[in-house]
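K.L.:
Mind looking at a prediction? Sequence and model below.
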Amino acid sequence: MKKVQLYNQLKTVDATRKKRLEHANFILDDTSLIKPLMDIVFMVDDIVSPKAAWVFEFVCAKDLSLLRPHMEYFTAHLTKVHLDSAVRPIAKVCLFLVDEHYTDPLENHTIELNLKQKESITEACFNWLIHDEKVAPKVYAMQCLFLLGHEFDWIHPELILILEKDYHHQTAGFKAKARHIMTALNKH
């Protein structure tokens, strides 16, 4: 299947879990479609981009290792994603990656992030936190930055400043996660 065919197929995706899962399983059955799917995700001004991002999130949730050969491409382009409905799944994929990278070092990691990839994810997460994004990407970004901050000393102080500054202007979901993270950071 070519990218154009995949693009046309992705037009039929809707926000239902059933449709997203159906299309994700199609990609999982033909993993050569991962790169074309990512290409469509990163057509950031196209109305199909969010639909591709929804499917991409489900694919990564099922088998994160499929992203391994495409890590440079993913991290080089993730900061360009800007449509609300595409930002949330991309932020969630970042959380999958960071969470997998920082799991118990004795386990076999699906993903190892290099310094450049961590920097790209860090940049994207801070952008999602400080810009006018919906609460879900902000929560995923907080979680990523909390984990990344265990390796990079400068992240936690910056994260605390942003959370404290924005706390009173945000939703209940943001506040709950911010409280949890600030409590954890104050214990260190």
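P.N.:
Okay, I see it.

K.L.:
hey, let's count contacts and neighbours off CA atoms from now on
P.N.:
Will do.

K.L.:
pretty sure Ile90 is in contact with Ala53, am I right?
P.N.:
Yes - in this structure, Ile90 is within contact of Ala53 by C-alpha atoms under 8 Å, at 6.6 Å.

K.L.:
In terms of secondary structure, what does the helix or strand hosting Phe26 contact?
P.N.:
With elements taken from DSSP states H and E, the one containing Phe26 is helix 17-29. Judged by 3 or more C-alpha pairs under 8 Å, 6 or more residues apart in numbering; DSSP states H and E, the packing partners of helix 17-29 are helix 49-62.

K.L.:
any residues touching the helix it packs on, and which ones?
P.N.:
For helix 49-62, the surrounding residues in contact (C-alpha atoms under 8 Å, 6 or more residues apart in numbering) are 10-11, 13-15, 20-21, 23-25, 27-28, 37-38, 40-43, 66-67, 83, 85-87, 89-90, 92-93, 96.

K.L.:
After the helix holding Phe26, which helix or strand is next?
P.N.:
On the C-terminal side of helix 17-29, the closest following helix or strand by DSSP H and E is helix 34-41.

K.L.:
That following helix packs against which elements?
P.N.:
Under the contact criterion of 3+ C-alpha pairs under 8 Å, 6+ apart, helix 34-41 touches helix 3-10, helix 49-62.

K.L.:
If we use 6 Å, what do you get?
P.N.:
Counting contacts by 3 or more C-alpha pairs under 6 Å, 6 or more residues apart in numbering; DSSP states H and E, the secondary-structure elements packed against helix 34-41 are helix 49-62.

K.L.:
next up, a second structure to put side by side with the first:
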Amino acid sequence: MTETQWKDEVALISARLKEREALGNKILNNPSYIEFSLKLIQQQDPLIATNAAYGLDIALRKDITLLKPYLKEFLEVLDRNTIATVSRILAKSCELLTTAHTKNNSIALNKKEQQQLITRCFDWLINDEKVAVKVFAMQSIYNLVDIEPWIKPELNAQLTLQFENSTAAFKSRASKILALL
């Protein structure tokens, strides 16, 4: 399938779980579609980028290691994305990625990649984002908390600062992370 054919296919799906899963399974069966999906997300067309992210989300939740060959492109997409729904999906992918790096080392992130993830996740945590994005971001930061000495106190400060005026979901995850810090 060409990139144009992939774009046409992505454009046709709805937000229904069955259609997102079908797209995700196509990515699982042909991981080169990850590159196509990342390019579509990078173009920032709200419908196409969101649909491409839906498929990517399904595939990466099942096998985050598929992202290895496309890590550079993924990190570029993190810096350029401005679509809220896509941010939630990318933040979840960051959590999966950092977990794979720290828990079972199935994805090795170099220092620069770790720093890029930390920077983007702190941006999400500090800025006015949906709670799911913040929750995935704080977990991703925690997963990489030991790479630099400044991360632990900064994460602690951000979670403490936002705790009082946040949602139950934020407080639940923040409480767990604060207890671990």
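P.N.:
Now that the structure is in, tell me what you want to look at. All values reported here derive from a predicted model rather than from experimental measurement.

K.L.:
Mean deviation, the helix holding Phe26 of the first structure versus the second structure?
P.N.:
Mean deviation of helix 17-29 of the first structure from its aligned counterpart in the second structure after superposition (mean C-alpha distance after the TM-score superposition for the first structure): 1.3 Å.

K.L.:
The equivalent of Arg120 of the second structure over in the first structure: which element?
P.N.:
Aligned against the first structure by TM-score structural alignment, Arg120 of the second structure finds its counterpart in Ala124. Ala124 of the first structure belongs to helix 115-130 when elements are defined using DSSP H and E.

K.L.:
Centre of the chain to the helix ranked longest in the first structure, how far?
P.N.:
If each helix of the first structure is counted by residues according to DSSP state H, the longest one is helix 84-101. Helix 84-101 of the first structure has its C-alpha centroid displaced from the chain centroid by 1 Å (C-alpha atoms, centre = their mean, to the nearest Å).

K.L.:
One more: stretch 147-158 of the second structure?
P.N.:
From the chain centre to the centre of stretch 147-158 of the second structure is a distance of 20 Å (C-alpha atoms, centre = their mean).

K.L.:
can you pull the contacts of the residue nearest the centre of the first structure?
P.N.:
Against the mean C-alpha coordinate of the first structure, by C-alpha atoms, centre = their mean, the closest residue is Ala91 at 2.5 Å. Under the criterion of C-alpha atoms under 6 Å, 6 or more residues apart in numbering, the contact list for Ala91 of the first structure reads 137, 140.

K.L.:
Contact partners for the match of Arg120 of the second structure?
P.N.:
Shown here is Ala124 of the first structure, whose contacts under the criterion C-alpha under 6 Å, 6+ apart are Thr79.

K.L.:
Now check Tyr102 of the first structure against the second structure: what is it aligned to?
P.N.:
Superposed on the second structure with TM-score structural alignment, Tyr102 of the first structure falls opposite Thr102.

K.L.:
now Val135 of the first structure
P.N.:
With TM-score structural alignment as the criterion, Val135 of the first structure matches Val131.

K.L.:
go on, Leu113 of the first structure?
P.N.:
Match for Leu113 of the first structure (TM-score structural alignment): Leu109.

K.L.:
Could you look up the SS state of that match?
P.N.:
Assigned state for Leu109 of the second structure: coil (three-state reduction, DSSP: H, G, I helix; E, B strand; the rest coil).

K.L.:
distance of it from Asp8 of the second structure?
P.N.:
To Asp8 of the second structure, Leu109 of the second structure is 33 Å away according to C-alpha to C-alpha, to the nearest Å.

K.L.:
So for these two, which sits in the more crowded spot?
P.N.:
Ranked by neighbour count (other C-alpha atoms under 10 Å), Leu109 of the second structure and Asp8 place Leu109 first, with 18 against 12.

K.L.:
Would you check how far apart that one and His101 of the second structure are?
P.N.:
Look at Leu109 of the second structure and His101 of the second structure: by C-alpha to C-alpha, they are 6 Å apart.

K.L.:
same question, Ala174 of the second structure
P.N.:
For Ala174 of the second structure, the distance to His101 of the second structure under the criterion C-alpha to C-alpha works out to 21 Å.
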